[in-house]
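Student: The sequence and its predicted three-dimensional model are supplied below.
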Amino acid sequence: MLDSHCHLTDPRLGGDLDAVLRRAQAAGVTRMISIGTDLDDDAATIAVCQGRDFLRCAVGVHPNYSHECDLSRLPELRTLQSAPSVVALGEMGLDYHHKFASKERQREVFEFQLDLAAELNRPIVIHSREAIDDTLAMMRPYTAIRAVFHCFTGTPAEAKKILDQGYLLGFTGAATFKNNAGIREAIRLCPTDRLLVETDAPYMTPEPMRKQKVNEPALVVHVADCIGRELGLSRDEVDRITTANAEALFGW
């Protein structure tokens, strides 16, 4: 199985990374994509992948860190994209929930990354929280860009808007939570060739493991089981489908 989105540089995982990776392998999670959130974290994420053929990464500037980003450094993303382990730009997007950065700054940083993705023909990893309409509006001119909306926690109607615009949906442990029937409805709406499974580790620990406060890639199998229950598929079938989708999106 392939965990399409985790944060292996987070101290909660990186502090004991070898053990985290061993547990993933033991659970059948043989490949992982680690995601950078700002320029310094991007460099660290690339370093984590070095010498580990089962890891790849995406590098970008997360909207919740866009206010801390020196705009003059954004062109460094072009250089970082040349690292052999990098398969995508991101995560990037808009977050109107936390309000760490102004909408204007978020949009400026997001637009730079969209332009770069179009220039380099790179897929992108989208973070969009309480901002689906504005995110889709900004992406609409970039018709050639392939994208996944990671950690989808929106409504079924929002899922349909994303799917109608041609993008993929990444589902996390949030789909397993009892009060998130809307996310499970979104799973049922999603064509099987647009599904990805992910942990967003160390966040979003799935049921039945929520007592484990720090999520990790080994637990992505529980997200796959949830998708399987909604679609009438076995874990192996979900693995095959979502791994093929990740390979097609990220070229890995």
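Tutor: That came in fine, so what should we check first? Numbers count the residues shown, from 1 in each chain.

Student: all contacts plus neighbour counts: C-alpha atoms, from now on.
Tutor: OK.

Student: Which stretches in this structure count as strands?
Tutor: Secondary structure of the chain (DSSP state E): strands at 2-6, 31-35, 55-59, 86-95, 124-129, 147-149, 168-171, 195-197.

Student: let's bring in a second model and compare:
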Amino acid sequence: MYDNFFGYSKKSFKQIISNPILFVPTIIQIIIGIFLSFHIVTTRRITTINSTNYIMIKTFIIILLLFFIDLFLETGKMYIIKQSLTKNDISIKDIFIGAKKFFLRIFLGSLVIFGLTFALFLMLIVPSAILIAVNLNIIAIIIISIATIVFFIFISMWEFIIIYEDCSISDALNKSVRFAKKNFGIILLIEFLKGIFTGNNRNLNSTIYNKYNKSLFKDTKITNLPLLLNNLNVNINVLILGILIALIFELFFDVLIFELYIDRKDSI
């Protein structure tokens, strides 16, 4: 008999409390993100094409660097979660062991997911355009929403399966679809709650960089993270508290998904 959502939740909280080392990858991400954020330049007045190009290139490099660091640490975090659930003795070394072992597969898998998402977009754009053209906007929205939700629920387990099963990208996607078919309701609930409590965004720095990109061509002075937060009119204590709460929930849901898969993997 499989456990239910509340049973998995209870196990996940116990697992996190008994293994505080699980927070280490996220703490490293925050430290690196803050360090790099202090070096972000929002721009001075743009007067030449060369200065514009320099700012755009520097921004692109920083964001790309953060993307790879974030992906590396996220991979390590998922591996150490898996290790904590399958063996008693874990250490910080497991983060880097897992990241080195699975980083390339997770990165290539992300590219595959991007390609599949783009293919889904192409499949939906024509029928949606036809429905909108005949004033059936609501039906178009419903179709797009359902197709998108089903698609992402079906592929939502692929990273966890790669880490747990040590399998190929194609095998992980295949097992993710089969697993989601058998457990669609509980996965939908988990992803819905994860979206509410964490913003469904692993990159905690995205708000900062989105704000930066929007102001790229504005007349501003050199800006660091504290000044940027001040410009956003965000109370730093509230922001820190919100980030910490989101981090706890993000880790909680990652552990919960592993608990779910370990308990129900025989369903596929």
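Tutor: In hand now; what should we look at? Just so it is clear, the model here is predicted, and its values are computed rather than measured.

Student: Could I get the TM-score for this pair?
Tutor: Between these two chains, after superposing, the TM-score reads 0.29 (TM-score structural alignment, normalised by the length of structure 1); 128 aligned residues with a Cα RMSD of 6.2 Å.

Student: Among the strands of structure 1, which comes closest to residue 109 of structure 1?
Tutor: Closest approach to residue 109 of structure 1 among the strands of structure 1 (Cα to Cα): strand 86-95, 8.3 Å.

Student: what helices or strands is the closest one leaning on?
Tutor: Judged by 3 or more Cα pairs under 8 Å, 6 or more residues apart in numbering; DSSP states H and E, strand 86-95 of structure 1 is in contact with strand 55-59, helix 103-120, strand 124-129, helix 132-139.

Student: Redo the ones you listed as JSON lines? Include mean neighbour count and distance to residue 221 of structure 1.
Tutor: Formatted as JSON lines, these follow (neighbours: other Cα atoms under 10 Å; distance: least, Cα to Cα, whole Å):
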{"stretch": "strand 55-59", "mean neighbour count": "27", "distance to residue 221 of structure 1": "17"}
{"stretch": "helix 103-120", "mean neighbour count": "18", "distance to residue 221 of structure 1": "30"}
{"stretch": "strand 124-129", "mean neighbour count": "24", "distance to residue 221 of structure 1": "21"}
{"stretch": "helix 132-139", "mean neighbour count": "16", "distance to residue 221 of structure 1": "27"}
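
Student: okay, these in JSON lines with distance to residue 24 of structure 1 next?
Tutor: Formatted as JSON lines, these follow (distance: least, Cα to Cα, whole Å):
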{"stretch": "strand 55-59", "distance to residue 24 of structure 1": "12"}
{"stretch": "helix 103-120", "distance to residue 24 of structure 1": "30"}
{"stretch": "strand 124-129", "distance to residue 24 of structure 1": "22"}
{"stretch": "helix 132-139", "distance to residue 24 of structure 1": "32"}
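
Student: Figure out which of the strands of structure 1 is closest to residue 184 of structure 1.
Tutor: When the strands of structure 1 are compared by Cα to Cα, strand 168-171 sits nearest residue 184 of structure 1, at 9.4 Å.

Student: I'd assumed residue 224 was in contact with residue 239 of structure 1.
Tutor: Yes: judged on Cα atoms under 8 Å, residue 239 of structure 1 makes contact with residue 224 at a distance of 7.0 Å.

Student: Looking at the two, which is more packed in?
Tutor: The neighbour comparison of residue 239 of structure 1 against residue 224 (other Cα atoms under 10 Å) goes to residue 224, with 26 against 23.

Student: Quick one: residues contacting the more buried one.
Tutor: 197, 235, 238, 239 (Cα atoms under 8 Å, 6 or more residues apart in numbering).

Student: any idea how far it lies from residue 196 of structure 1?
Tutor: 9 Å (Cα to Cα, to the nearest Å).

Student: one step back: of the helices and strands packed on strand 86-95 of structure 1, which is nearest residue 168 of structure 1?
Tutor: Of all these, strand 124-129 sits nearest to residue 168 of structure 1, with 9.7 Å by Cα to Cα.

Student: now for the closest one, which elements pack on it?
Tutor: So strand 124-129 of structure 1, by 3+ Cα pairs under 8 Å, 6+ apart, packs with strand 86-95, strand 147-149.

Student: again, only this time at 10 Å
Tutor: strand 55-59, strand 86-95, helix 103-120, helix 132-139, strand 147-149, strand 168-171 (3 or more Cα pairs under 10 Å, 6 or more residues apart in numbering; DSSP states H and E).

Student: Does the longest helix along structure 2 pack against any helices or strands, and if so which?
Tutor: Counting by DSSP state H, the longest helix found in structure 2 is helix 93-133. Counting by 3+ Cα pairs under 10 Å, 6+ apart, the packing neighbours recorded for helix 93-133 of structure 2 are helix 24-37, helix 49-86, helix 137-155, helix 158-165, helix 169-182.

Student: what's the most buried one of those helices?
Tutor: The highest mean neighbour count among these, using mean count of other Cα atoms under 10 Å, belongs to helix 158-165: a mean of 21.

Student: which two from the contacts of residue 224 of structure 1 end up farthest apart in space?
Tutor: Farthest-apart pair in the contacts of residue 224 of structure 1 is 197 and 235; separation 11.4 Å (Cα to Cα).

Student: quick one: which of the two has more around it?
Tutor: residue 197 (30 against 19).

Student: Out of the helices and strands packed on helix 93-133 of structure 2, flag the one nearest residue 111 of structure 2.
Tutor: Minimum separation from residue 111 of structure 2 across those (Cα to Cα) falls at helix 169-182, 10.7 Å.

Student: is it true that residue 165 of structure 2 touches residue 102?
Tutor: No: counting by Cα atoms under 10 Å, residue 102 is not a contact partner of residue 165 of structure 2; they are 11.3 Å apart.

Student: Residue 49 of structure 1: which of the helices and strands packed on strand 124-129 of structure 1 is closest?
Tutor: Minimum separation from residue 49 of structure 1 across these (Cα to Cα) falls at strand 55-59, 5.4 Å.

Student: and the angle from the closest one to strand 86-95?
Tutor: Strand 55-59 of structure 1 runs at 40 degrees relative to strand 86-95, counting by axes from the mean of the first three to the mean of the last three Cα atoms, to 10 degrees.

Student: Give me the packing partners of strand 55-59 of structure 1, helices and strands only.
Tutor: Packing partners of strand 55-59 of structure 1 (3+ Cα pairs under 10 Å, 6+ apart): strand 2-6, strand 31-35, helix 39-49, helix 76-80, strand 86-95, strand 124-129, helix 235-250.
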